[in-house]
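Asker: Need a 3D model of the following:
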Amino acid sequence: MSKQCTEQDISEPIALQNTTNQLKKIRSALRALRDAVILLNDSDGLEWWNQAAEDLLLLQAADKGRCIFDFIGASEFRQYYQAPTLADEGVHIKSWRAPERYLKCELTPFADEKLLIIYDVTRLHHLEEMRRDFVANVSHELRTPLTVMMGYLENFSDQPDMPPHWKRGFELMTQQTARMNRIVNDLLLLSRIEIEETHELHYIDMTKLLTHIYDDAQAYNQEYGHSIHLQIDTYDGLYGSEMYLTSALSNLVINAIKYTPKGGDITVSWTKTAEGCRFAVEDNGIGIAPQHIARLTERFYRIDKGRSRATGGTGLGLAIVKHVLYQHEANLQIESVEGGGSTFSAVFPPNYVRSAAIS
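Answerer: From the prediction side, this is the model:
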C-alpha cells in the first residue's frame, strides 16, 4: 500500500512538470511567430500576447485585462468580433499606425477564451489591387475593338447576296463577339464594384424594384414558358445602391429561368425574417450537386461548361451577386438538391432594412 502511494506521489509531480514544459514550449513557439497572437478572456480582456502583438499594439504589462476594443477600434473589427458566424472568414482592416498597411484579424475559440491572430496582408492586398486594375484596363481596351467588330459583322450579315456558307460563318462570329462583349461588360461591372469601397446609398422601394425585375423576367421568359410567381409579404424597403442591387437580384432570377427546364415553376419572394429581410428565388430546375455549391461564386466557375455557353452565361454573374451583397452586409444562401431544384436567398441585416412608413 505504501509503495503504491509513493508511486502516485511521484507520478503526479512528473505529469504536472511535463504539462508545464509543454505549455512553455507552446508559449515560446507563439512568441516566435511573426504574426500577432492575443489570448482574450471571456470579458474580451487581454490575457496574454506574443512579441509581435506587443509591437503592433504597443502593449505594456499594465495592459493585461484591458478590453481589446481599447486597442483595435475599427468598426469593421467590432462588428466581426460580435458576429461569430463570420469567424471562419476573418476581417480586413487598415492598420491604425500605418494606413498604408492592411491587416487581417481572425478569431478562434480557445476553451472558454478566444485566440485573436492578426496577419499583415499588405502584400496580398496590393497584389489583389494589381489584379483588379489589370482586369479593368484590359476590359476597357477590349471594348472599343469589340464595338467596331460587332458593327461591321452586323453590316456584312445583312447583305442579301451573301453565300450561305459565308452567312453561317458571320452568324457564328456575331454570336461570339456578342458573348465576348457580355463578358467584358460583366468584368467592368465587377471591377467597379470591387474598387468602390463606399457607394451612395438611398432608400429603395423594394415593391417597385421587384415588380420591375418581375416584368423583365417575364419578357426574358417567353422562350422558356415557365410559370413565374412574385410573392411580396412585406412593404419594407432597403437602404442601398439601387443600380447594383437591381443587377444582383436580376441575375439570380435570370439564372433560375436559364437553368430550369422549359415549363418549370419559379417563385420570387420578399419576406421579413428574424434576421432582417430575405429575397429568395426558388425553382424546380436541375439542381446543383453539393460539391459545386461552395465554388459557385468564383469567377468563371462553371458546373457544366457546355450548358453555360449554350445559355449565354459569362461565368461572372454570381461573383457580381456576391460582391454586391457584401457591400450591403448581406449573406448569399444557397440550398439545392440535384434534380430537385434550388433556392438562392439574399438575407439583408436589420440595419439596411427601412420601413416604408419612415423612408
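
Asker: Please make it C-alpha for all contacts and neighbour counts, starting now.
Answerer: Will do.

Asker: Show me which residues of stretch 2-13 are buried.
Answerer: Judged by neighbour count (16 or more other C-alpha atoms under 10 Å), stretch 2-13 contains no buried residues.

Asker: How far away from the center of its chain is stretch 198-205?
Answerer: Remark: stretch 198-205 is offset 19 Å from the chain centroid, using C-alpha atoms, centre = their mean, to the nearest Å.

Asker: Give me the distance between the two termini of that stretch.
Answerer: 21 Å (C-alpha to C-alpha, to the nearest Å).

Asker: which parts of it are buried?
Answerer: By neighbour count with 16+ other C-alpha under 10 Å, stretch 198-205 contains the buried residues Tyr203, Ile204, Asp205.

Asker: Quick one: residues contacting Gly225.
Answerer: Contacts of Gly225 were listed using C-alpha atoms under 8 Å, 6 or more residues apart in numbering, and they are Lys262, Gly263, Gly264.

Asker: Pull the contacting residues for the residue lying closest to the second one once chain neighbours are set aside.
Answerer: The one in question is Gly263. Computed as C-alpha to C-alpha, 6 or more residues apart in numbering, the closest residue to Gly263 that is not its neighbour in sequence is His226, at 4.4 Å. By C-alpha under 8 Å, 6+ apart, His226 lies in contact with Ile257, Lys262, Gly263, Gly264, Asp265, Ile266.

Asker: Now, the residues you listed that are in helices?
Answerer: Using DSSP state H, the subset of the contacts of His226 located in helices is Ile257.

Asker: Return the member of the contacts of His226 nearest to Ser250.
Answerer: Ser250 lies nearest to Ile257 out of the contacts of His226, by C-alpha to C-alpha, at 10.7 Å.

Asker: Could you give me the ChimeraX selection string for whichever of the contacts of His226 are buried?
Answerer: If you want just the buried ones from those in ChimeraX, going by 16+ other C-alpha under 10 Å, the selection is:
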select :257,263,264,265,266
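
Asker: Report the central residue of the chain.
Answerer: Taking C-alpha atoms, centre = their mean, the centroid of the chain lies closest to Lys322, which sits 4.2 Å from it.

Asker: Now the element after whichever strand or helix holds that one, going C-ward?
Answerer: When elements are assigned from DSSP states H and E, Lys322 belongs to helix 317-327. Counting by DSSP H and E, the element after helix 317-327 in chain order, helix or strand, is strand 331-337.

Asker: now the angle from that following strand to helix 317-327?
Answerer: If you take axes from the mean of the first three to the mean of the last three C-alpha atoms, to 10 degrees, strand 331-337 sits at 140 degrees to helix 317-327.

Asker: for comparison, sequence B:
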Amino acid sequence: MDSTQLALLALLVGVIVGGSVSAVTVAALRARDRARNEQVTDVPEGVREVLHGMDDAAVVIDSSFTVLAASAAATPFGLIEGTALPTEELRALSRRVRGSEAAVTAPSATETMRLRRGALPAEPRLVVVRATRISARLTLLVLRDITERERVEEMRRDFVANTSHELKTPVGAVSLLAEAIESAADDPPQVRIFATRLQAEASRLALLTSRIMNLSRLQAADELTLRDVSIDEVVASALDAHAIQADSAGVEVVRGGSRGHYVQGDAQVLSEAVGNLIANAIAYSPRGSSVGVGVKSVDGAIEIAVTDRGIGIAEGDQDRVFERFYRADPARARRTGGSGLGLSIVKHAVQRHGGEVRLWSRPGRGSTFTIRLPESAAPAVEPAPKRGRKKKRPAPAKPAVAPAPEPAANGEPA
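Answerer: This is a model prediction of the structure:
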C-alpha cells in the first residue's frame, strides 16, 4: 500500500472518528437539555399574570400534581398553590396529557366531571376541564363551570314538556266536548250542558296561554318600562279584578296597612303579581273566612302581604311552590282551575323590579306571601299653570235714578 492510499485511509478513519465524537457530543447535549427541562418546575414568565386575569378556574401543576400557580376562581374548588390536586379525576386527566403535545378535553360530549366547590357543605358543580401540556413536567388545567348553563337547559326542557302536557288536557277536552255536542244535536238540554263545559275548558285554555305568555315576557331580556307607581292603585286594581271570585267563594278580602307609597315599576305587571297572590288566597280559603292585604314601609322597602286562613303549605313544599307548573295539592289545584304558573309569575315579576317574595305558612293555619319592593319617593306634584292677571275693567256708570217721592200723609205717593 503506497503512501497515497495510507493517507486516504487515515483521512477516512479520522472523518469517521470525528463524526462519531460529534454525534456523541450532540446526543449528550440533547440528553442534558432534556433532563434539565424535565427538572425545571418554574412557571414560565407571564403565565401567572394570565391566570390572574382569567374568570375561569385555571391552575398550572407539575408532575407530582402540585399546584404551582392558580387563578382566583380556582380557590373555591380547593385548587390552592402549594397543595396537591384534590381529586383522582383531575390527576388521571393530567397523566393522559403529560406524554402528549395535544390538548385533551374532559369530560367528553357524553361524560361529566363533578367537583365540589366551597366550604362545608360543599356544593357539587358540573365542570368541563381542559388539560394542556406546557412542558414535560408542567400541565395547564382550565375548569369551566357549566352548572348554571345545564340548569337553564334542563329548566327549558321541563318547561316545554310541562307546557305541552298542560295544553294537551284542555285541548283534548275541547275536542271531546265538540264531538259530544255534535252527537247530542237533537237533545237541547244536553247540548247546553256540553256547551257550558266547553266554555269552561276554553276559558281555562285561554288563561293558561295568557299566563305562559306573561311568564315568557317576564323571563325575556327586555327591560321593563319603569315609572312612578302608586301601591294604592296597584292593590286597588288587584282587588277589583278578583272581587267576583271572592264573592263567589264566600271569602271577604280586607285591605289594611298604610297608604301613599310609591315604587319604580310597571303598574300592570305589579297588579298581576299581587292579583295572583289574592287569587290563590281566595281559592285556598274556606267559605266564610277572610283574606287580608296589608301594605307597610320597612327599612326603605314596601311590603305587600297577602294573608289567608286556608289549608297552608307543608314545609317540604315551600321551596318549590314558586317553580313553574308545581302544585303542592294537584287535585285541589285541578278543581280550582290552577295552572301552577301563578306563583312563578309573581316571583319573576318581583325579581324584575329588584325585589323578593317571602313565604310563611303552616298547615292548617294559613299562609302569608309578602312582596318586598324598593321604595321610591312620591312624585312631585306639578304646580298648576299660572294664569295671567286680568285687567280690571272699569265699572259701568250707573244710570241716574230719580229719588223716590216722599210719601204723603195718607201713605200714598204724592
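
Asker: From the chain's centroid, how far away is the helix holding Lys322 of structure 1?
Answerer: Computed by C-alpha atoms, centre = their mean, the chain-centroid distance of helix 317-327 of structure 1 equals 6 Å.

Asker: which residues in structure 2 does it match up with?
Answerer: With TM-score structural alignment applied, helix 317-327 of structure 1 matches the range 342-352 in structure 2.

Asker: What's the end-to-end length of stretch 254-263 of structure 2?
Answerer: Termini of stretch 254-263 of structure 2 sit 22 Å apart (C-alpha to C-alpha).

Asker: What is the longest helix of structure 1 by residue count?
Answerer: Longest helix in structure 1 by number of residues (criterion: DSSP H): helix 122-157.

Asker: buried stuff in whatever helix or strand comes next after that helix?
Answerer: Later in the chain than helix 122-157 of structure 1, the nearest helix or strand by DSSP H and E is helix 164-195. Buried residues in helix 164-195 of structure 1, counted by 16+ other C-alpha under 10 Å: 167, 170, 173-174, 177-191, 193-194.

Asker: who does the host helix or strand of Ala29 of structure 1 touch, helix- and strand-wise?
Answerer: Per DSSP H and E, Ala29 of structure 1 falls inside helix 2-32. Using 3 or more C-alpha pairs under 8 Å, 6 or more residues apart in numbering; DSSP states H and E, the elements in contact with helix 2-32 of structure 1 are helix 51-57.

Asker: The helix it packs on - contacts with which helices or strands?
Answerer: Helix 51-57 of structure 1 is packed against helix 2-32, strand 36-40, with contacts defined by 3+ C-alpha pairs under 8 Å, 6+ apart.

Asker: Turn the ones you listed into TSV, columns for distance to Lys305 of structure 1.
Answerer: Converted to TSV, the helices and strands packed on helix 51-57 of structure 1 look like this (distance: least, C-alpha to C-alpha, whole Å):
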stretch	distance to Lys305 of structure 1
helix 2-32	46
strand 36-40	43
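
Asker: can you tell which of these is closest to Pro349 of structure 1?
Answerer: Ranking these by proximity to Pro349 of structure 1 (C-alpha to C-alpha) places strand 36-40 first, at 27.6 Å.

Asker: what about Ile118 of structure 1, helix or strand, and which?
Answerer: When elements are defined using DSSP H and E, Ile118 of structure 1 is found to belong to strand 113-120.

Asker: Show me the strands in structure 2, by range?
Answerer: Secondary structure of structure 2 (DSSP state E): strands located at 57-61, 67-70, 104-106, 113-117, 123-133, 139-145, 227-230, 252-257, 262-265, 290-298, 301-308, 356-362, 366-376.

Asker: Apart from its chain neighbours, what residue comes closest to Met206 of structure 1?
Answerer: If the residues on either side of it in the chain are set aside, Met206 of structure 1 comes closest to Gly237, at 4.9 Å by C-alpha to C-alpha, 6+ apart.

Asker: wait, isn't the one you found in contact with Lys208?
Answerer: No: in this structure Gly237 of structure 1 lies outside contact range of Lys208 using C-alpha atoms under 8 Å: 9.5 Å.

Asker: Tell me, how many residues neighbour the aligned partner of Ile303 of structure 1 in structure 2?
Answerer: When structure 2 is aligned by TM-score structural alignment, Ile303 of structure 1 is paired with Ala328. By the measure other C-alpha atoms under 10 Å, the count of residues near Ala328 of structure 2 is 17.

Asker: more neighbours, Gly237 and Lys208 of structure 1?
Answerer: Ranked by neighbour count (other C-alpha under 10 Å), Gly237 of structure 1 and Lys208 place Gly237 first, with 23 against 12.

Asker: Map that one across to structure 2 for me.
Answerer: Aligning on TM-score structural alignment places Gly237 of structure 1 opposite Tyr262 in structure 2.

Asker: so how far is Ile146 of structure 2 from Glu88 of structure 2?
Answerer: 20 Å.

Asker: So for these two, which sits in the more crowded spot?
Answerer: For the pair Glu88 of structure 2 and Ile146, the greater number of neighbours falls to Ile146 (12 against 9), based on other C-alpha under 10 Å.

Asker: How far away from the center of its chain is the helix holding Ala29 of structure 1?
Answerer: Remark: helix 2-32 of structure 1 is offset 46 Å from the chain centroid, using C-alpha atoms, centre = their mean.

Asker: Around the residue nearest to His229 of structure 1 when sequence neighbours are not counted, count how many other residues there are.
Answerer: Closest residue in space to His229 of structure 1, ignoring its immediate chain neighbours: Thr267 at 4.7 Å, by C-alpha to C-alpha, 6+ apart. When neighbours are defined as other C-alpha under 10 Å, Thr267 of structure 1 has 17 of them.
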